[in-house]
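K.L.:
Return atomic coordinates for the entry below.
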Amino acid sequence: MTITQILIFVRVAETLNFTQAAQELHMTQPAVSHAIASIENELDVKLLLRDRKKGVLLTDIGQRVVREFRSILQSMNRVEQQVAAEKGLDIGTITVGAFPSASAYFLPPVIQQIQQQYPNLVFDLHEGSTNDVKEWVHSRRIDAGIILLPDPLVETLPLYSDQMVLLLPNQHPLQQQEQITIRHLHGQDMILCKGGHEVAILDAFEREKSELHIRFTTHNVSTLVQMVRQGLGIGIVSDLALSMFPHELTVTPVYPIIHRQIGIAAPSIEQASLATKLFIRTAQELFVPELALHTK
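P.N.:
Just a heads-up that it's a prediction; the model follows:
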């Protein structure tokens, strides 16, 4: 089989749609189907199933093979970048994933700095939930991801220590408190924005022997802001996520401080491509000093 065939299979496995894969690869659908059939014939195993109701599905062996094929493509990308570096060229593609608030906060300055020196590098950006990004790193769908730590299944480096803050409705009695503790929140109507930090919040309330009364749960910070504005409860959300949504409400820390650690992850930093190592190094240069600042 050829690298092109492997690339075609990976794209079909990711889109689960022959037509879409063909369009993205600028190929005809029969050519894509032929490439998949050639791989399956060579391996003598069924990698994809075509179901009239569910569409295209990966078989169990297909799911395992696509991980190995992604690893092969990443290895080829490393070879191409090594050769380009030897020739004095700066080419390559960096596939990066992040959850929304991390994507907005971390990626623009990192990309901007890299582009100043290496304008020909291409960034392929993927945005999803915190769990999505972790799965993409595990399955090698992306070269690197910005995730919530810890994750023992991949290599990680810390970037930022984010903290949970409270968003208070107007005229709320707790606005009179000079310092709000977790015990002040015992039994209060709370609005929680899911984003991977729920365990840290639950643990903090348990340590303080306070009841966390979650009145509402959202998946969107803007929804949380609107609900607090309507007086439906006290919002508890990460400072980083909240900073992306301008508002006029009162924001205050809660004590003891509840942290969540954000880091950069890759299947193997040592085996990463030159472009991926550049991305990781640039992110550290820009944000690790900020990590120390936020943990004082």
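K.L.:
contacts and neighbour counts: CA atoms only from here.
P.N.:
Noted.
K.L.:
Tally up the residues packed near residue 43, please.
P.N.:
Residue 43: 11 surrounding residues under other CA atoms under 10 Å.
K.L.:
and it, how far is that from residue 73?
P.N.:
18 Å (CA to CA, to the nearest Å).
K.L.:
Residue 98 reaches residue 135, doesn't it?
P.N.:
No - with contact defined as CA atoms under 8 Å, residue 98 does not count as touching residue 135 (11.3 Å).
K.L.:
Between those two, which is the more surrounded one?
P.N.:
residue 98 (27 against 14).
K.L.:
State the distance from that one to residue 133.
P.N.:
In this view, residue 98 and residue 133 are 6 Å apart by CA to CA.
K.L.:
and residue 18, what does it touch?
P.N.:
12, 29, 32, 33 (CA atoms under 8 Å, 6 or more residues apart in numbering).
K.L.:
now swap in residue 286 and tell me
P.N.:
residue 110 are the contacts of residue 286 under CA under 8 Å, 6+ apart.
K.L.:
again with the one 4 residues further on
P.N.:
In this structure, residue 290 makes contact with 159, 160, judged by CA under 8 Å, 6+ apart.
K.L.:
Repeat the analysis, applying 6 Å as the threshold.
P.N.:
With contact set as CA atoms under 6 Å, 6 or more residues apart in numbering, residue 290 has no partners.
K.L.:
Let me know the helix or strand that it is in.
P.N.:
helix 274-294 (DSSP states H and E).
K.L.:
And that helix, what's buried?
P.N.:
Across helix 274-294, burial judged by 16 or more other CA atoms under 10 Å covers 274, 275, 276, 277, 279, 280, 282, 283, 284, 287, 288, 291.
K.L.:
burial measure for residue 165, as a count.
P.N.:
Around residue 165 there are 21 residues (other CA under 10 Å).
K.L.:
Show me the helices in the chain, by range?
P.N.:
Along the chain, the stretches classed as helices by DSSP state H are 3-15, 18-25, 29-43, 60-86, 100-117, 130-138, 198-207, 221-229, 239-242, 274-294.
K.L.:
Disregarding residues adjacent in the polypeptide, which is nearest to residue 9?
P.N.:
Leaving out its chain neighbours, the residue that sits closest to residue 9 by CA to CA, 6 or more residues apart in numbering is residue 36, at 6.1 Å.
K.L.:
another one to check against the first:
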Amino acid sequence: MDQPLLVFVTVAEMQNFSRAAEQLHMTQPAVSQHIAALERQLGTRLLERSNKYVRLNKAGEIVYHHAKEILGLHARMTDLVNDLLHTPSGNLVIGSSYTFGEYVLPHVIARMRSLYPMIKPTISIHNTKEIVELIGSRQLDVGIVEGECRDEKLCIEPFADDEMQLIVSPHHRLAGKETVKPEELEEETWIVREEGSGTREAAEKMFDRLDVHPQNLMEFGSTQIIKESVEAGLGISLLSTWAIRKELKLGTLCLVRLQETPVRRKFSVVTQANQFRTKALELFLELLRNHEALPGSADRYK
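P.N.:
Next up is the predicted model:
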């Protein structure tokens, strides 16, 4: 392990020498010495310091980006060697897009923890675009994304189907209608996810297919906020059946009877291409592909 790099990354993330020292169980002078040694080695300052903050300068941003990758590679190397000698263990850094990460992944993790308690998962929730970027920079061991995803440098494997439904408040004018025509949707306020989200991509593809051009869009960065907003009558939305199953059972959300729904898409798992895989990663992928709730999952909540 390159100790100065670890200290530098910790200081950059904590933005404070004292908090970094506490996190690393070191003294503050020792932290300062490591930073000074790294700056001497590279021949430039990496941090802007004041009494109130510690920030990366341009050189620091470059070093931080590569240091994260180097430390991640070192951790994976250690885990691979440990796999040869011990039972499955070690850290597993998982990234997931919001729908799968918030509504499906916790059940997979619970199963993994019951079978392999020495594997220690860390979960980050981001949109699809961000997950792909983090896999590419080796900051994640594995990612789960929704919708279409292409990157020649990564291994992308569809593993489960998802269905998306058009939802409204029970008090909305479209709730309970026998059939709804596409042109009726154009005048509605649509509540959508941010650019880069697989859910946003699915909504835009549906707009194109139906030749619908909504004039009023509200953009939110969380599925939960979208559900609450639809329940409150602020507008309508297209969300995964996974995300709305509880609300449908409780009757706080209603499906719109549109001939073109449900909208179908895939969940995909993303890893580095041609990488050595730890035993922890292999076991997680096996549990993911065989998760009992995934096949035909959307049908369970209609």
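K.L.:
Next, the TM-score between them, please.
P.N.:
Scored against TM-score structural alignment, normalised by the length of the first structure, the superposed chains reach a TM-score of 0.80; 292 aligned residues with a CA RMSD of 3.3 Å.
K.L.:
can you put the contacts of residue 18 of the first structure in CSV and add distance to residue 21 of the first structure and neighbour count?
P.N.:
Putting these into CSV (distance: CA to CA, whole Å; neighbours: other CA atoms under 10 Å) gives the following:
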residue, distance to residue 21 of the first structure, neighbour count
12, 5, 25
29, 8, 17
32, 8, 22
33, 10, 16
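K.L.:
Between which two of the residues you listed is the distance greatest?
P.N.:
Maximum pairwise distance in the contacts of residue 18 of the first structure, criterion CA to CA, is 10.8 Å, between 12 and 29.
K.L.:
and the most centrally placed residue in the first structure, what does it touch?
P.N.:
Centroid-nearest residue in the first structure, with CA atoms, centre = their mean: residue 98, separated by 2.7 Å. Residue 98 of the first structure makes contact with 127, 133, 145, 146 under the criterion CA under 6 Å, 6+ apart.
K.L.:
Please point out which of the residues you listed the second structure shares.
P.N.:
For the contacts of residue 98 of the first structure, the contacts that are reproduced in the second structure, applying both residues aligned by TM-score structural alignment, their matches' CA atoms under 6 Å, are 127, 145, 146.
K.L.:
Distance to residue 49 of the first structure and neighbour count for these - can I get that in a markdown table?
P.N.:
Converted to a markdown table, those look like this (distance: CA to CA, whole Å; neighbours: other CA under 10 Å):
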| residue | distance to residue 49 of the first structure | neighbour count |
| --- | --- | --- |
| 127 | 28 | 18 |
| 145 | 30 | 31 |
| 146 | 33 | 29 |
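K.L.:
now, which of those sits nearest residue 93 of the first structure?
P.N.:
residue 145 (14.3 Å).
K.L.:
Show me what that closest one aligns to in the second structure.
P.N.:
Using TM-score structural alignment as the criterion, residue 145 of the first structure maps onto residue 143 of the second structure.
K.L.:
Distance of that match relative to residue 160 of the second structure?
P.N.:
Distance from residue 143 of the second structure to residue 160 of the second structure, by CA to CA: 14 Å.
K.L.:
and what of residue 23 of the second structure?
P.N.:
Distance of residue 23 of the second structure to residue 160 of the second structure, computed by CA to CA: 39 Å.
K.L.:
Over to residue 266 of the second structure?
P.N.:
6 Å.
K.L.:
Nearest spatial neighbour of residue 69 of the first structure, chain-adjacent residues omitted?
P.N.:
In space, residue 69 of the first structure is closest to residue 6, 6.3 Å off (CA to CA, 6+ apart).
K.L.:
State the number of residues packed around that neighbour.
P.N.:
20.
K.L.:
what does residue 8 of the second structure give?
P.N.:
Neighbour count of residue 8 of the second structure, defined by other CA under 10 Å: 26.
K.L.:
Which residue in the first structure aligns with it?
P.N.:
Counting by TM-score structural alignment, the partner of residue 8 of the second structure is residue 9.
K.L.:
now that match: how far from residue 137 of the first structure?
P.N.:
Applying CA to CA to residue 9 of the first structure and residue 137 of the first structure gives a distance of 19 Å.
K.L.:
Pretty sure residue 76 is one of the things residue 273 of the first structure touches, is it not?
P.N.:
No - between residue 273 of the first structure and residue 76 there is no contact under CA atoms under 6 Å: 9.2 Å.
K.L.:
what about these two, which has more around it?
P.N.:
Legend: neighbour count by other CA under 10 Å for residue 273 of the first structure and residue 76, higher for residue 273 (24 against 14).
K.L.:
Could you find the counterpart of residue 239 of the first structure in the second structure?
P.N.:
Under TM-score structural alignment, residue 239 of the first structure pairs with residue 241 in the second structure.
K.L.:
ok, how many other residues are close to its match?
P.N.:
Residue 241 of the second structure has 24 nearby residues by other CA under 10 Å.
K.L.:
next one: residue 30 of the first structure
P.N.:
By other CA under 10 Å, neighbour count at residue 30 of the first structure equals 12.
K.L.:
Aligned against the second structure, show me the partner of it.
P.N.:
So residue 30 of the first structure corresponds to residue 29, using TM-score structural alignment.
K.L.:
Which strand runs longest in the second structure?
P.N.:
strand 154-168 (DSSP state E).
K.L.:
Average separation of that strand from the aligned part of the first structure, please.
P.N.:
Superposed on the first structure, strand 154-168 of the second structure shows a mean distance to its aligned partners of 2.6 Å (mean CA distance after the TM-score superposition for the first structure).
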